[in-house]
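Below is the sequence, then the predicted model.
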Amino acid sequence: MPEPGVAPGDPAVLMGFDFGTHLIGVAVGNTITGTASALCSVAAERRQQRFEAIARLLAQWSPSRLVVGLPLSRDEGAEQERSAQARRFANQLHGRFGLPVAMIDERYTSRAAEDSGAADVDAESARLILEQYLRDPAASRAP
């Protein structure tokens, strides 16, 4: 299923986020290779600085779509308090930058990122979230 706003076969750059209250992991990927790379983590505590840092990354990479991990409970996949925070962040991204935002189940990505030994676990988690979306964009949920 092609992404809305991207013609089939056209390359598209996507940016993924692993939202946290202290740090937000960021990754970038593309639809041609279906892979993503961890970029960095952005400090999340101060809203203005958070969105200024994200704006710089968006200007540098020019993504056509953003993907935010949706934290769900491990057992039944139900939403939790952190789910609402991630949805709010996704809505803020859309409102501030006017880009389409998809959300995808992020269960176990933080654990996999920790187990990988990555230097920046949050950015690695964002990479895993984005690659999951690239494998199956139909599994995404609205913010």
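Great, that's in hand. Numbers count the residues shown, from 1 in each chain.

When you work out contacts or count neighbours from here on, use the C-alpha atoms and nothing else.
Fine.

what residues does stretch 125-133 touch?
14-18, 25-29, 34-38, 67-69, 104-106, 109-110, 112-113, 139-140 (C-alpha atoms under 8 Å, 6 or more residues apart in numbering).

Give me the subset of those that lies in strands.
Mapping the contacts of stretch 125-133 onto strands (DSSP state E) picks out 14-18, 25-29, 36-38, 67-69, 104-105.

A further structure is provided below for comparison with the first:
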Amino acid sequence: MREGTALAFDFGERRIGVAVGESLLGIAHPLVTIDSNVNDERFAIISQLIDEWHPTDLVVGLPMHGDGTEHAMTQLARRFANRLKGRYRLPVWLVDERLTSVEAEAMLNEVGLRGRKQKPALDQVAARAILTTWFEAPGTAV
């Protein structure tokens, strides 16, 4: 992990939550949810975010079963991470994202967002949790 700005991604087939943070401070903030299943649209938005934030690192949440075994979404998240590395030539890190959605849901419940009102923010708050985890333990480089 280098000092600087990092962008984190909570990858999904339909939505990708994005968070931003500074490694020096170890503080992450929800940023945006990319709501599209069209790769060209997704990467156009990601390119804009990279141009705007100039990150030193990219972090992708790696979904796993509760027992730590991989499943179909694990492979899709790995593929997404490899695409990020290939397109942007930045260090890309994989971080175990187990329970980040549960944590994000609990955080949104605390501020009064429940049910359908959570949907627009849930993925970016999960990305925030992924980035916070990375600040504490960088995970695995792609």
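Structure received. What you are looking at is a predicted structure, and each value in this text was computed from that prediction instead of being measured.

Asp105 of the first structure maps to what in the second structure?
Pairing criterion TM-score structural alignment: the partner of Asp105 of the first structure within the second structure is identified as Asp96.

I'd like to know how many residues surround the nearest residue to that match once chain neighbours are set aside.
In space, and not counting its chain neighbours, Asp96 of the second structure is closest to Leu62: 4.9 Å by C-alpha to C-alpha, 6 or more residues apart in numbering. A total of 24 residues lie near Leu62 of the second structure under the criterion other C-alpha atoms under 10 Å.

show me where the first structure has helices.
Along the first structure, counting by DSSP state H, helices occupy 47-61, 81-97, 109-116, 121-135.

Look up the average distance of the second one to its aligned counterpart in the second structure.
For helix 81-97 of the first structure, the mean distance from the matching residues in the second structure following superposition reads 0.4 Å, by mean C-alpha distance after the TM-score superposition for the first structure.

For that helix, buried residues please.
By 16 or more other C-alpha atoms under 10 Å, the buried positions in helix 81-97 of the first structure come out as Arg82, Ser83, Gln85, Ala86, Arg87, Phe89, Ala90, Asn91, Leu93, His94.

And the third one, by the same measure?
Across helix 109-116 of the first structure, burial judged by 16+ other C-alpha under 10 Å covers Thr109, Ser110, Ala113, Glu114.

Tell me which residues touch the third one, please.
It stands for Ala113 of the first structure. Ala113 of the first structure touches Val121, Asp122, Glu124, Ser125, Leu128, counting by C-alpha under 8 Å, 6+ apart.

ok, the third one touching Gly117?
No: the pair Glu124 of the first structure and Gly117 does not pass the contact test of C-alpha atoms under 8 Å, sitting 9.5 Å apart.
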